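In: Mind looking at a prediction? Sequence and model below.
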Amino acid sequence: MRLVTIDDVRAAEKAIEGFAVRTPLLHAAWAGDLWLKAENLQPVGAFKIRGAANALARLPEGAGVITHSSGNHGRALGYAAARRGVPCVVVVPDTAPAAKVAGIRDTGAEIIMVTPAERFSATERLTAERGLVLIPPYDHPDVIAGQGTVGLEILDQSSDVDTVLVPVGGGGLGSGVATAVKALAPTVRVIGVEPELAADAEESLRAGELIAWPQEKSYRTIADGVRTGLSELTFAHLKARLDDIVTVTEAEIRSATGELARRAKLVAEPTGALTTAAYLRYGSEWGRAAAVVSGGNLDPELLAELVTAS
């Protein structure tokens, strides 16, 4: 299995110009030596635009695309496809947050709602029926390379960073960031973060083999963006390049989401708050840490609940 290289990530950096923005690295002095990579400030509210735009750039002109997504990747692909003037279909599990579904719809993409169990089979069927090109959320080298540009920017913005923290769901972001960071700054640690209630990647990496969790188990977490498990491709990247992986509780995720809004003035969805939650729990071990705030797309009611919670 070929792993993505730093050359792939460098090429992606050029391919996504005009689609993704260079997000700031903000000092969260209230938490210590923590720096927040604010990917929630991307045009689609999440880092996913990087991988989606890079994968789309590799396709022939006019090729229509399809994906399956609980929200952020579908919105990113819909946005990039609209910019290129090509059709986009997004298969969405009916458990996806309403705000994320609305974000996909706003791009003009066609939405197909299915049960979580039908997510992959429906996508496969529609891909064949309509002659579309599948760009999955994470199980694709071009997507991984695009996400790796987050790592390039962090190293450029903070040459003395000790640790980079990334949320882990399907593993595309962690795979890409670890590829970039370990190639350019091998002594910098890259640590993945998962909810305790969706810790299939931690179990897999500890066991040395890919272990899948049933959907009803991983869907318990509030962090909807990391309810999906690793693929063989992302597992291979994380096994080779990730330094460690830790977990946080639901209470810690909720608290960190509120802290980011109140003290950093950043709207983060629970998945985007995973890395801050981990730093607040383990940060004394990590020196200067850059935490990827992966996205900020959440329902207003949930945001209000988490911001006002004590």
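Out: That came in fine, so what should we check first? Small disclaimer: the values here were computed from a predicted structure and weren't measured.
In: contacts, neighbours, all on C-alpha from now
Out: Will do.
In: ok, Pro136 touching His68?
Out: Yes: with contacts counted by Cα atoms under 8 Å, Pro136 reaches His68, the gap being 6.5 Å.
In: So which of the two has more stuff around it?
Out: Each of Pro136 and His68 has its neighbours counted (other Cα atoms under 10 Å); His68 has more, 24 against 21.
In: got a list of what that one touches?
Out: Going by Cα atoms under 8 Å, 6 or more residues apart in numbering, His68 touches Gly74, Val90, Val91, Val92, Arg119, Phe120, Thr123, Pro136, Pro137.
In: if we take the residues you listed, which one ends up nearest to Glu301?
Out: Relative to Glu301, the closest of these is Val92; by Cα to Cα it sits at 21.0 Å.
In: for comparison:
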Amino acid sequence: IGIAREAGATLRLTDGMDSAFALVKELRDEGLTLVHPFDDPVVIAAQGTVGLEFADDADELTDVIVSVGGGGLIAGVAAALRARRPGVRVWGVETEGAQAMSEALAAGGPVPVALSSVVTTLSAPSVSQLTYDHVAALVEDVLVVPDREAVRGCLDLAEHAKVWAEPAAGCLLPAARQVLARVGGGARLGLVVCGGNATPGEVMAWTERFGLG
């Protein structure tokens, strides 16, 4: 927070993701310019460069798994990959209590969702029509895993891959097991490890809360 303020930014903090999105609408109505985190074709195109890297660098890839919050990252990755490698399957993963895309797919369009997941970086109060349309057209399925398994995934990534990841990325590992069970053991999976925005204290607290110590 201090670094942002020293750089000249004005910060407005809220208690949760619902209130953060509500504040965004208020600020936009006051005349500020919104750079939306996912409901923006330019943002989606920029995030699609991750898909281009997979297409260029990962040989014999059969499946790519991407975490879903509002859907911008998976929309861009899926669009880029399906254009470069039409045979590659793209899968989404959400955590229980942050199921904006899977509920949208069940409803046939974006719907508001109740948020309860500890994975706040996936906790969009709804997806947008733009990201929903991309996922409905390009993504194989959106899987849902418990918070506990997302945190276990963080521990596994740290221990076995030496990668520090937040639960929004940790949820990829239990989802990968689900994908393998569905497509067979010969698959070659790519995981978009999307962030490390968790403190050691947070991970330790989640580990204790879910009995993973």
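Out: Ah, there it is. All values reported here derive from a predicted model rather than from experimental measurement.
In: TM-score them against each other, please.
Out: After superposition, the two chains reach a TM-score (TM-score structural alignment, normalised by the length of the second structure) of 0.86; 205 aligned residues with a Cα RMSD of 2.3 Å.
In: Turn the contacts of His68 of the first structure into JSON lines, columns for distance to Glu259 of the first structure.
Out: Conversion of the contacts of His68 of the first structure to JSON lines gives the following (distance: Cα to Cα, whole Å):
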{"residue": "Gly74", "distance to Glu259 of the first structure": "28"}
{"residue": "Val90", "distance to Glu259 of the first structure": "33"}
{"residue": "Val91", "distance to Glu259 of the first structure": "33"}
{"residue": "Val92", "distance to Glu259 of the first structure": "30"}
{"residue": "Arg119", "distance to Glu259 of the first structure": "34"}
{"residue": "Phe120", "distance to Glu259 of the first structure": "36"}
{"residue": "Thr123", "distance to Glu259 of the first structure": "37"}
{"residue": "Pro136", "distance to Glu259 of the first structure": "32"}
{"residue": "Pro137", "distance to Glu259 of the first structure": "28"}
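In: Kindly write the PyMOL command that selects the buried subset of those.
Out: Those of the contacts of His68 of the first structure that count as buried under 16 or more other Cα atoms under 10 Å are selected in PyMOL with:
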select buried, resi 74+90+91+92+119+120+123+136+137
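In: Go through the contacts of His68 of the first structure and flag which are in strands.
Out: Val90, Val91, Val92 (DSSP state E).
In: For the counterpart of Ala58 of the second structure in the first structure, the count of nearby residues, please.
Out: Aligned by TM-score structural alignment, Ala58 of the second structure pairs with Ser158 of the first structure. The tally of other residues near Ser158 of the first structure (other Cα under 10 Å) stands at 14.
In: Equivalent analysis for the one 10 residues further on, please.
Out: By other Cα under 10 Å, the residues close to Val168 of the first structure number 33.
In: same question, Ile74 of the second structure
Out: Neighbours around Ile74 of the second structure, by other Cα under 10 Å: 32.
In: any idea whether it is helix, strand or coil?
Out: What DSSP: H, G, I helix; E, B strand; the rest coil gives for Ile74 of the second structure is helix.
In: In the first structure, what sits opposite it in the alignment?
Out: Alignment note (TM-score structural alignment): Ile74 of the second structure maps to Gly174 of the first structure.
In: which of the residues in the longest helix along the second structure are buried?
Out: The residue-count maximum for a helix in the second structure (DSSP state H) belongs to helix 41-57. For helix 41-57 of the second structure, the neighbour count (16+ other Cα under 10 Å) marks Val43, Ile44, Ala45, Gln47, Gly48, Thr49, Val50, Gly51, Leu52, Phe54, Ala55 as buried.
In: Which is the succeeding secondary structure element to it?
Out: Downstream of helix 41-57 of the second structure, the first helix or strand assigned by DSSP states H and E is strand 63-67.
In: Can you list the buried residues in that following strand?
Out: With burial defined by 16+ other Cα under 10 Å, the residues of strand 63-67 of the second structure counted as buried are Asp63, Val64, Ile65, Val66, Ser67.
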